[in-house]
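A.B. asks: after the sequence you'll find the predicted model.
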Amino acid sequence: MTEQGEVESCNVDDGSRQRGKKNVSQRDDFLPVTQIEKKVVTTRKVSHEMKLAKYRDRLLRALDGQIEFDLFQLLDRRSMEIQGAKSENTEISYYSDMIAYVDFCRSERLTPLPYLDGTVEAYLIQLEALGRKRGTIDRHVASLASWAGMLELNDPRQSFRVKTRLQKLRRRLSKRTRQAEGLRVEHLELALELFNPEVARDCQDITLLFIGFETLCRQSELVGFDWRHFELQADGSGLIDLEQSKTDQEGEGEWLHLSVTTTNLLLGWGAVSNPNHKEGAIFRGIYSDNRMGDRLSTRGVQRCFKRIAKRLDLEPSIFSGHSTRVGAAQEMIERNIDSAKIMLSGRWKTMAMLTRYSKKIRAKRSGMADLTNQLNWDSVANTGKRQNALPQKVPTALSIPKQE
């Protein structure tokens, strides 16, 4: 599979193809050729509740016989009561992190709960030995602390040994992570010229690009949009309702503005993907024969932006599903739009992410950048004076020794 509901092509020899056709008309899912084009393919999706039930069952089986019975019963009861209080991704990470900790304890024959200073410290040492990054280790510790709060146990982060170990880890492990490159205005304008609106995948890619940029939505929010969330305005612009986001877990919702250009792109995509009635997911997986699949996955968003980058002769690996969000924030910062407005647009609660996104922009506005501009060095470098100013011969200390 490529995007959700999208089938990769494969090379099949003629003999295998003929054997595959044998008795195909007797299969339950057989459709005549005349009906295939009309069929909208849906893929079977596992609900969050089912995923959570599997994680919970796995955790309980791992803890069975490893902790006191009263504590086991409390965890069984509280884990049911807490369901739905956090976002889906947070709930999954709580369980997966706790399972990893319990599996470690079982392999080392240690008691997982209640938390012991030496046990948690040993687990942190193990995570570092496995090459886990600083952010991942911090998330594991936060998950253990959340379970401690749920079970009314001591927070392992308050232990002197655990605190000291975390301080050592944080000094050794860099917090810096690779920042995804932003898809900027120049990229959007060039993409608009290159993409063919008559090709279904192109039509969706360009629409996803512009909506992602104008709404500053995360990839998980982009794939959650349905046609019922969209409203066409009298002036040709549009509004789209973000019912719930990472920073709005209570679902108060927020209306986001779409320009006339983006609205036209969305309407054009609707005519291709859902011409008869506007309902269901806006962004969907696309089969190689242009049939529509189920709702697009977050990985599908990542692949979309990487496809766009490739078409623009950019390095696809440096872009991610958040590249439109990064690029839009950088454009607003560069154009001196008020920080409060940028935070409202991106639904950020603190300045941390804006500071992170604006590192390269701030470098261009530094005191040294101002000085070199006043000295007019850039214009001098473009004239013949540069040849006289620079050494004609590379100093011996900087030259590369010849291979013998």
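C.D. replies: Alright, I've got the coordinates.
A.B. asks: C-alpha from now on. contacts and neighbour counts both.
C.D. replies: Will do.
A.B. asks: and what about residue 314, helix, strand or coil?
C.D. replies: coil (DSSP: H, G, I helix; E, B strand; the rest coil).
A.B. asks: ok, it - contacts?
C.D. replies: Residues in contact with residue 314 (CA atoms under 8 Å, 6 or more residues apart in numbering): none are found.
A.B. asks: in the helix ranked longest in the chain, which residues are buried?
C.D. replies: When the chain is scanned for its longest helix (criterion: DSSP state H), the result is helix 88-108. The neighbour-count check on helix 88-108 (16 or more other CA atoms under 10 Å) flags 91-92, 94-99, 101-105 as buried.
A.B. asks: nearest to residue 336, of those residues?
C.D. replies: Of all those, residue 336 sits closest to residue 91, with 38.3 Å by CA to CA.
A.B. asks: residue 53 versus that closest one, what's the distance?
C.D. replies: Distance, residue 91 to residue 53, by CA to CA, to the nearest Å: 11 Å.
A.B. asks: got it, and residue 300?
C.D. replies: Noted for residue 300: a distance of 26 Å to residue 53, by CA to CA.
A.B. asks: swap in residue 79?
C.D. replies: Residue 79 is 10 Å from residue 53, where distance means CA to CA.
A.B. asks: and residue 260, by the same measure?
C.D. replies: Distance, residue 260 to residue 53, using CA to CA: 44 Å.
A.B. asks: cool, residue 331 as well?
C.D. replies: Separation of residue 331 from residue 53 (CA to CA): 43 Å.
A.B. asks: looking at these two, which one has more neighbours?
C.D. replies: The neighbour count for residue 331 versus residue 53, taken as other CA atoms under 10 Å, is higher for residue 331 (17 against 13).
A.B. asks: wait, what's in contact with the more buried one?
C.D. replies: Neighbouring residues of residue 331 by CA under 8 Å, 6+ apart: 184, 185.
A.B. asks: quick one: residues contacting residue 119.
C.D. replies: 105, 110, 111, 112.
A.B. asks: for it, what is the enclosing helix or strand?
C.D. replies: helix 117-129 (DSSP states H and E).
A.B. asks: specify the angle between the helix or strand following that helix and helix 88-108 in degrees.
C.D. replies: The element immediately downstream of helix 117-129 (helix or strand, assigned by DSSP H and E) is helix 134-151. Angle, helix 134-151 to helix 88-108, by axes from the mean of the first three to the mean of the last three CA atoms, to 10 degrees: 90 degrees.
A.B. asks: list the buried residues for the next helix or strand after helix 134-151?
C.D. replies: Next along the chain after helix 134-151, taking DSSP H and E as the criterion, comes helix 160-172. Counting neighbours by 16+ other CA under 10 Å, one finds that the buried residues in helix 160-172 are 162, 165, 166, 169, 170.
A.B. asks: next, the one to line up against it:
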Amino acid sequence: MVKISLNENVSKLKEKSKAKNTQDKYQGDWLKFIDYCKNKYNCNPLDVDDLDSAYALTANYMDWLHEDPEAKILKGTSNIPGKEKLNNNPYSSSPYKASTIQRILASITYKYRLNGFQFDRKNPNIAETISAIVRNEKNSRSGQAKELLKADIIKIIDSIPNDGEDFSNIRDKALILIGFYSFCRRSELLGMNFEHLNFANDGVQVLIPFSKTDQTGEGRMIFLPATKDAYCPVKALNDWLEIAMIERGPLFYKINKSNTIEKYTLNYKNQKISLNDSSFVLILKKRAFAAGLDDCDKISGHSLRIGSITQARMNGVPTHEIMAQSGHKTTQMIDKYTKLSNIRETSAAKKI
């Protein structure tokens, strides 16, 4: 019997089979796992005696990420050389989500396999630990983020003062109405550029060049209708573009306490900086609270998207049309995003 191992070049080629962003995430997750092993067990994860020890070490790490307050210190930090001081995670003070822990497990599995371990995520120690973490998360939160339906959007817009001197009033109307009518993820909404807009008499076509489920940049077109009422996303957008004098680059920017639109601030790549995730959520919560809505603490960056999808389904819009606007690839994800919280209004028994 002759045992042949992969040479170093083949191992490097295997790593390059993943997209650059995926490689970075895998490497970052693995480096944090190494730190955990050194701090807790004074060893490198590749130094374990056997596969069972690797499973036990990984399961213990998953549990630590989920339960231990110390684990939150790792969030928003990076162990990748050159990125140690970067923190782009607005939720770095909150516990790890089950979905994030599952991604970290994928990273660890990949690295173990790359180093010759026959690591299987279906091992009982691993599978049962992950299952328990997912179940705990579902039990700890009653549903997803609060959905903002059309009635809620109307209340929020009505509560925003018609004060043209305060630029945040004009921006927030556009931000909320476009977020609702676009069905977009918050990253897609905040990533919209003026160059992505195509104006017509009946509305605006918007190019979404990249998304969570479109990593190759195939892109999709969505449509913002000109509703021609007080809640028209097109009018709100035009009002904001005019007052902010936006003719290129990101659509939405931070407005400081001096009522100055910070559209000339540049990042390290010399690019204009759009409004960030955490600011968007704070704006949404602030406006919902001012409108007198309940459960504002449950509002998140998903609330507009969940609300518009739910409203569309309540109004009988075909699922395939919702998917074309929202960018979802499967009907199962549409079902997951739909929240029918008012059983009296949505009961099927009333429609037969």
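C.D. replies: The structure has been received and is ready for your questions. Just so it is clear, the model here is predicted, and its values are computed rather than measured.
A.B. asks: would you mind finding the match for residue 342 of the first structure in the second structure?
C.D. replies: Under the alignment (TM-score structural alignment), residue 342 of the first structure pairs with residue 322 of the second structure.
A.B. asks: tell me who's in contact with its match.
C.D. replies: By CA under 8 Å, 6+ apart, the contact set of residue 322 of the second structure is 309, 312.
A.B. asks: let's go with 10 Å and repeat that
C.D. replies: Contacts for residue 322 of the second structure (CA atoms under 10 Å, 6 or more residues apart in numbering) come out as 183, 308, 309, 310, 312, 313, 328, 331, 334.
A.B. asks: show me what the fifth one aligns to in the first structure.
C.D. replies: The one in question is residue 312 of the second structure. Checking TM-score structural alignment: residue 312 of the second structure goes with residue 332.
A.B. asks: check the fit of the host helix or strand of that match onto the second structure and give the mean distance.
C.D. replies: Taking DSSP H and E as the criterion, the element that holds residue 332 of the first structure is helix 323-334. With mean CA distance after the TM-score superposition for the first structure, helix 323-334 of the first structure departs from the second structure by a mean of 0.7 Å once superposed.
A.B. asks: next, the buried residues of that helix.
C.D. replies: 323, 324, 325, 326, 327, 328, 329, 330, 331, 333.
A.B. asks: assign the most centrally placed residue in the first structure to helix, strand or coil.
C.D. replies: Nearest residue to the geometric centre of the first structure (CA atoms, centre = their mean): residue 321, 5.0 Å. Secondary structure, three-state DSSP: residue 321 of the first structure is coil.
A.B. asks: so who does the closest residue to it other than its chain neighbours touch?
C.D. replies: Using CA to CA, 6 or more residues apart in numbering and skipping the chain neighbours, the partner closest in space to residue 321 of the first structure is residue 302 (4.2 Å). Each residue near residue 302 of the first structure by CA under 10 Å, 6+ apart is listed here: 3, 219, 316, 319, 320, 321, 322, 323.
A.B. asks: now which of these would you call buried?
C.D. replies: Counted by 16+ other CA under 10 Å, the contacts of residue 302 of the first structure give 3, 219, 316, 319, 320, 321, 322, 323 as buried.
A.B. asks: what does the last one align to in the second structure?
C.D. replies: What it means is residue 323 of the first structure. Mapped onto the second structure by TM-score structural alignment, residue 323 of the first structure lines up with residue 303.
A.B. asks: not counting sequence-adjacent ones, nearest residue to its match?
C.D. replies: residue 147 is the one closest to residue 303 of the second structure (CA to CA, 6+ apart), at 4.6 Å.
A.B. asks: need the contact list for that neighbour.
C.D. replies: 298-300, 302-311, 337-341.
A.B. asks: redo the buried residues of helix 160-172 of the first structure as TSV? Include distance to residue 237 of the first structure.
C.D. replies: Converted to TSV, the buried residues of helix 160-172 of the first structure look like this (distance: CA to CA, whole Å):
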residue	distance to residue 237 of the first structure
162	54
165	54
166	51
169	51
170	48
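A.B. asks: which one of those is nearest residue 176 of the first structure?
C.D. replies: In terms of CA to CA, no member of these lies closer to residue 176 of the first structure than residue 170, at 11.1 Å.
A.B. asks: ok, that closest one to residue 193 of the first structure distance?
C.D. replies: Going from residue 170 of the first structure to residue 193 of the first structure by CA to CA gives 47 Å.
A.B. asks: residue 316 of the first structure now?
C.D. replies: Residue 316 of the first structure is 19 Å from residue 193 of the first structure, by CA to CA.
A.B. asks: again with residue 340 of the first structure
C.D. replies: Note on residue 340 of the first structure: its distance to residue 193 of the first structure, by CA to CA, is 33 Å.
A.B. asks: now residue 261 of the first structure
C.D. replies: Remark: distance between residue 261 of the first structure and residue 193 of the first structure (CA to CA) = 13 Å.
A.B. asks: who touches residue 208 of the first structure in this structure?
C.D. replies: Contact analysis of residue 208 of the first structure by CA under 10 Å, 6+ apart lists 202, 219, 222-223, 262, 265-266, 269, 282-283, 301, 304-305, 324.
A.B. asks: same question for residue 151 of the first structure.
C.D. replies: Counted by CA under 10 Å, 6+ apart, residue 151 of the first structure has contacts 71, 72, 74, 75, 77, 78, 79, 113, 114, 145.
A.B. asks: let's see 8 Å
C.D. replies: Applying CA under 8 Å, 6+ apart, we find residue 151 of the first structure in contact with 71, 74, 75, 78.
A.B. asks: so the closest residue to residue 320 of the first structure other than its chain neighbours is in which element?
C.D. replies: Computed as CA to CA, 6+ apart, the closest residue to residue 320 of the first structure that is not its neighbour in sequence is residue 302, at 5.3 Å. Assessed by DSSP H and E, residue 302 of the first structure sits inside helix 298-311.
A.B. asks: among the contacts of residue 208 of the first structure, who's most crowded?
C.D. replies: Within those, neighbour counts (other CA under 10 Å) peak at residue 324, which reaches 31 neighbours.
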